[in-house]
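> model this:
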Amino acid sequence: MTQPDYLNELFIAARTHRFYTDKPVNDDVLRQLYEIVKMGPTESNFCPMRLTFVTSQESRKKVIDAAGEGNRPKIQSAPVVAIVAHDIEFHKYVPNLAPQLDAQAVASQPEEILAKKAALNTWLQTGYLIVAARSLGLDCGPMIGFNASKIDESFYANSSWRASMLINIGHGVGGDKVRDRSYRLKFDEACEII
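From the prediction side, this is the model:
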């Protein structure tokens, strides 16, 4: 059995990219990307992920200042850096996103439970973001090596958004700029059927 082309494009042959060509990513493509991502399932359709697509040099400098040393050249190379954030006040949207739920009951949960729901569901949505970007012919480089407090201070000081991850987005440079594929755990190493 051969792998369908889309599986190769999205998973099997797709790679994490560290460096990018200078080909820009149009704002319309970023809008299209979000329109795809928002359709992925989350717990009770809470959809707490928020995105800041950084394209200007002024904003990029703030991201670079908050990034780990090894991630700075990667950020400089990418035409777009997505700050993936989670909204700690996602519950304000429950009446529209999850009308089947008691919005007041959701909002009255302890703050730490709401924060955990926001963070975990955002990580789930981030997976959709990477796969959706690949489906549009884009390459990605996710990074967690950054100072989230600095990002929050620079971009989200007066909001309920909190930085979770950075993802470089663009058209990746291949060849020796892409590492050889690393080992992946076998089924029996990572799964069990009970």
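> only C-alpha atoms for contact and neighbour calcs from this point on.
Noted.
> tell me how many other residues crowd E43.
Counted with other C-alpha atoms under 10 Å, residues neighbouring E43 total 13.
> need the contact list for it.
N121 (C-alpha atoms under 8 Å, 6 or more residues apart in numbering).
> swap in the one 3 residues further on?
With C-alpha under 8 Å, 6+ apart as the criterion, the residues that contact F46 are F90, H91, Y93, V94, L97, A98, N121.
> and those residues as TSV, adding distance to I75?
Formatted as TSV, those follow (distance: C-alpha to C-alpha, whole Å):
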residue	distance to I75
F90	28
H91	32
Y93	32
V94	34
L97	33
A98	36
N121	25
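> next SSE after the longest strand that the chain contains?
Assignment by DSSP state E gives strand 161-170 as the longest strand of the chain. Using DSSP states H and E, the helix or strand that follows strand 161-170 towards the C-terminus is helix 187-190.
> to check against the first, give me the structure of this:
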Amino acid sequence: MTLQLAPQEALDIAFRNARTFNKFTDQPVTDETLREIVDLMKWGPTSLNSQAGRFVFLRSKESRERLRPALSAGNLEKTMAAPITVIVAIDNEFYEHLPTLFPAYDARPMFQANAAVAEKTGFRDGTLQGAYFIIAARMLGLDCGPMAGFDAAKVDAEFFPDGKWRTNFLINLGYGDAAGNYPRNPRLSFEQTTQIL
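Coordinates of the predicted model:
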């Protein structure tokens, strides 16, 4: 029997009953709530504690209009209407923070000397942090609509012209309106996705 530390309700909120939201209510998302999400999300593990993820919150109409040219037609209307859109980005020079985040030894040279390893590590750990962000937001009562339908090069040119950060994916964030949800899609079974060796 599995020892369960989290109540069923928490598992439902984070996973089983959670949905990708396309529509949100008018309830505002405060700066304090955004800070709570990030302060919770940051405790998820990343390699060498790299914490390569970066988050840009687009709340104002002006900031959202800057994003408009990069959005696919299917994501345009819902993104313009969402309370906040999050650009989940990756710090291309995440390793510069390693002396503070991973003081056991100086890990910077392994990334400074190998751009491919730095890119792969940054992408993996930044993506993990994006997933942690979604779970943290759900646990704090918000809903998410993660998206990949956009032109990342256009987002980078508009928001990260110095090239230090690069776009990974987008999340529409707020208090969801279930009226905009599609029917729940099936998931693959344990037998279809796993091996025990």
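> before we move on, the earlier item: where in structure 2 does the longest strand of structure 1 fall?
Aligned using TM-score structural alignment, strand 161-170 of structure 1 spans residues 165-174 in structure 2.
> what residue of structure 1 takes the place of F55 of structure 2?
Checking with TM-score structural alignment, F55 of structure 2 has L51 as its match.
> nearest residue to the middle of structure 1?
With distances taken as C-alpha atoms, centre = their mean, the residue of structure 1 nearest its centroid is T126 (3.6 Å).
> how about the aligned residue in structure 2 for it, what does it touch?
The equivalent of T126 of structure 1 in structure 2 is G130 (alignment by TM-score structural alignment). Contacts here follow C-alpha under 8 Å, 6+ apart; on that basis G130 of structure 2 touches G53, V88.
> in the one helix or strand G130 of structure 2 maps to, what's buried?
According to DSSP H and E, G130 of structure 2 maps onto helix 115-139. Residues of helix 115-139 of structure 2 classed as buried by neighbour count (16 or more other C-alpha atoms under 10 Å): 118-119, 121-139.
> what segments of structure 2 are helices?
8-11, 31-41, 61-67, 73-81, 98-101, 108-112, 115-139, 152-159, 190-193 (DSSP state H).
> the corresponding residue of structure 2 for R179 of structure 1 and L48 of structure 2, how far apart?
Taking TM-score structural alignment, R179 of structure 1 has Y182 as its aligned residue in structure 2. Look at Y182 of structure 2 and L48 of structure 2: by C-alpha to C-alpha, to the nearest Å, they are 39 Å apart.
> out of the two, which sits in the more crowded spot?
Taking neighbours as other C-alpha under 10 Å, Y182 of structure 2 and L48 compare with L48 leading, 15 against 11.
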